[in-house]
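Participant: give me the fold of what follows.
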Amino acid sequence: MRTSREKCVPESESPRRLDLPGVTDWKRVSPRYVLVEIVGTVLFGLALCGGAVVLWLVVGLEWAPYLIAAIVLLTLLTVLFEPRRVRAMGYQLRQDDLLFRRGIMFQRFVSVPYGRMQLVDITRGPIARWLGLADLKFVTAAASSGVLIPGLAGADAESLRDRLVELAESRRAGL
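Facilitator: Okay, here's the model as predicted:
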């Protein structure tokens, strides 16, 4: 229920949750990337469950079954949220920089100026390679500014890498 203090803004005029003002046309990561994330989450959950089983059977900890149940529950909840988390990822090539976003509750927007890019790297894990996906990583001079765009189609990652290298070289030449 609205209070008298709240403004009634039409749906078409209200800003969308994951967008910045003036930024439109986000390119999303591949929907197949959800499978990569789910497999990674399940394997991690199985490894943790295996450690808890060792604690239970070998060490004899009585509370280990509760730990196993908690691990299974957290793994299932994480798997349920993976599709939404992957849909929240996107990037946009702007005039002077690349803008990347990720996150649902804790949103992160990273802007990487083309002239500051020192390395554009493509990596492929075994599951991503099987699905034809690749990750694109940008490295700048700042230690904490490594940006990773995961789950791009292989051909898209290669063309984006070539485009970014071209833009980076032209912007550095102008410095």
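Participant: CA atoms for contacts and neighbours, from now on please.
Facilitator: Will do.
Participant: what sits against P31?
Facilitator: By CA atoms under 8 Å, 6 or more residues apart in numbering, the residues touching P31 are 86-87, 151.
Participant: what do you get for T24?
Facilitator: Residues near T24 by CA under 8 Å, 6+ apart: none.
Participant: what packs against the longest helix along the chain?
Facilitator: Assignment by DSSP state H gives helix 64-87 as the longest helix of the chain. If you count contacts as 3 or more CA pairs under 8 Å, 6 or more residues apart in numbering; DSSP states H and E, helix 64-87 packs onto helix 33-54.
Participant: buried residues in the helix it packs on, which are they?
Facilitator: For helix 33-54, a neighbour-count test (16 or more other CA atoms under 10 Å) marks 33-38, 41-42, 45-46, 48-49, 52-53 as buried.
Participant: any idea which of those residues is closest to L74?
Facilitator: G45 (8.4 Å; CA to CA).
Participant: would you mind measuring from the closest one to G51?
Facilitator: Separation of G45 from G51 (CA to CA, to the nearest Å) stands at 10 Å.
Participant: next: S144.
Facilitator: Distance of S144 to G51, given as CA to CA: 33 Å.
Participant: please generate a structure for the following sequence too, so the two can be compared:
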Amino acid sequence: METGSPAGAGTEGREPEWTGLPPGLLRMRRMLLSVWLGSAALAVGLPLGLLVGPCWAAFALLPAALAAWGWVLLGRNWRSWRYAERADDLLISRGVLWREETVVPYGRMQLVEVTSGPVERYFGLASVQLHTAAAATDATIPGLHPAEAERLRDRLTELGEARSAGL
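Facilitator: Modelled structure (predicted):
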């Protein structure tokens, strides 16, 4: 994608150029799933196996099965997230079963934030949060590389200021 001009500029009637999220977000979410549900499997299986009997330790398979199911669902969810910069707005699309597409006009943006918690920083990720005049259209793009998040923040801020000046 070009950084000099917005994707989709001058391409009315054509499909926007979508950008997916980096695989680091999927790795981070799968690691968190493994840590939490692995701990749950130990917390369930170990006491039951020691206190009640070894056959009761089989209940530890429930969190393990949930982890396997979650592993697949996280992959599908990660593939569903994408965004596209157009001439007048930003599109954010997400969802597998319930598809949701958010259109954020540049002129309606009031604040663009880049955030990164400790786990996100460990995986080299950041999120971009868009705040608009209408709270219902606030949107987030999670799991971007920090350089891309800052580029997107600067670009959206610049376009937002240019569009709102014309109001």
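Participant: what is the nearest of the contacts of P31 of structure 1 to P126 of structure 1?
Facilitator: Nearest member of these to P126 of structure 1, counting by CA to CA, is G151, at 12.5 Å.
Participant: the helix or strand that contains that closest one vs structure 2 - mean distance after superposition?
Facilitator: Assigned by DSSP states H and E, G151 of structure 1 belongs to strand 147-153. When structure 2 is overlaid, strand 147-153 of structure 1 sits 0.9 Å from its aligned residues on average, using mean CA distance after the TM-score superposition for structure 1.
Participant: angle of the helix or strand that comes right after that strand against strand 147-153?
Facilitator: Later in the chain than strand 147-153 of structure 1, the nearest helix or strand by DSSP H and E is helix 154-173. Relative orientation of helix 154-173 of structure 1 versus strand 147-153 (axes from the mean of the first three to the mean of the last three CA atoms, to 10 degrees): 140 degrees.
Participant: let me see the contact set for the residue most central in space within structure 2.
Facilitator: In structure 2, the centroid-proximal residue (CA atoms, centre = their mean) is P142; its distance is 3.1 Å. P142 of structure 2 is in contact with 21, 25, 126-128, counting by CA under 8 Å, 6+ apart.
Participant: what does V128 of structure 2 give?
Facilitator: Contacts of V128 of structure 2 (CA under 8 Å, 6+ apart): 112-115, 140-142, 144, 149, 152-153.
Participant: selecting buried members of those in ChimeraX, what would you type?
Facilitator: To isolate the buried subset of these in ChimeraX, counting by 16+ other CA under 10 Å, use the following:
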select :112,114,115,140,141,142,144,149,152,153
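Participant: in structure 1, which of the contacts of V128 of structure 2 remain in contact?
Facilitator: By both residues aligned by TM-score structural alignment, their matches' CA atoms under 8 Å, these still in contact after alignment to structure 1 are 112-115, 140-142, 144, 149, 153.
Participant: would you turn these into JSON lines with distance to G70 of structure 2?
Facilitator: Output for these, formatted as JSON lines (distance: CA to CA, whole Å):
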{"residue": "V112", "distance to G70 of structure 2": "31"}
{"residue": "E113", "distance to G70 of structure 2": "29"}
{"residue": "V114", "distance to G70 of structure 2": "27"}
{"residue": "T115", "distance to G70 of structure 2": "25"}
{"residue": "T140", "distance to G70 of structure 2": "22"}
{"residue": "I141", "distance to G70 of structure 2": "21"}
{"residue": "P142", "distance to G70 of structure 2": "18"}
{"residue": "L144", "distance to G70 of structure 2": "22"}
{"residue": "A149", "distance to G70 of structure 2": "27"}
{"residue": "R153", "distance to G70 of structure 2": "31"}
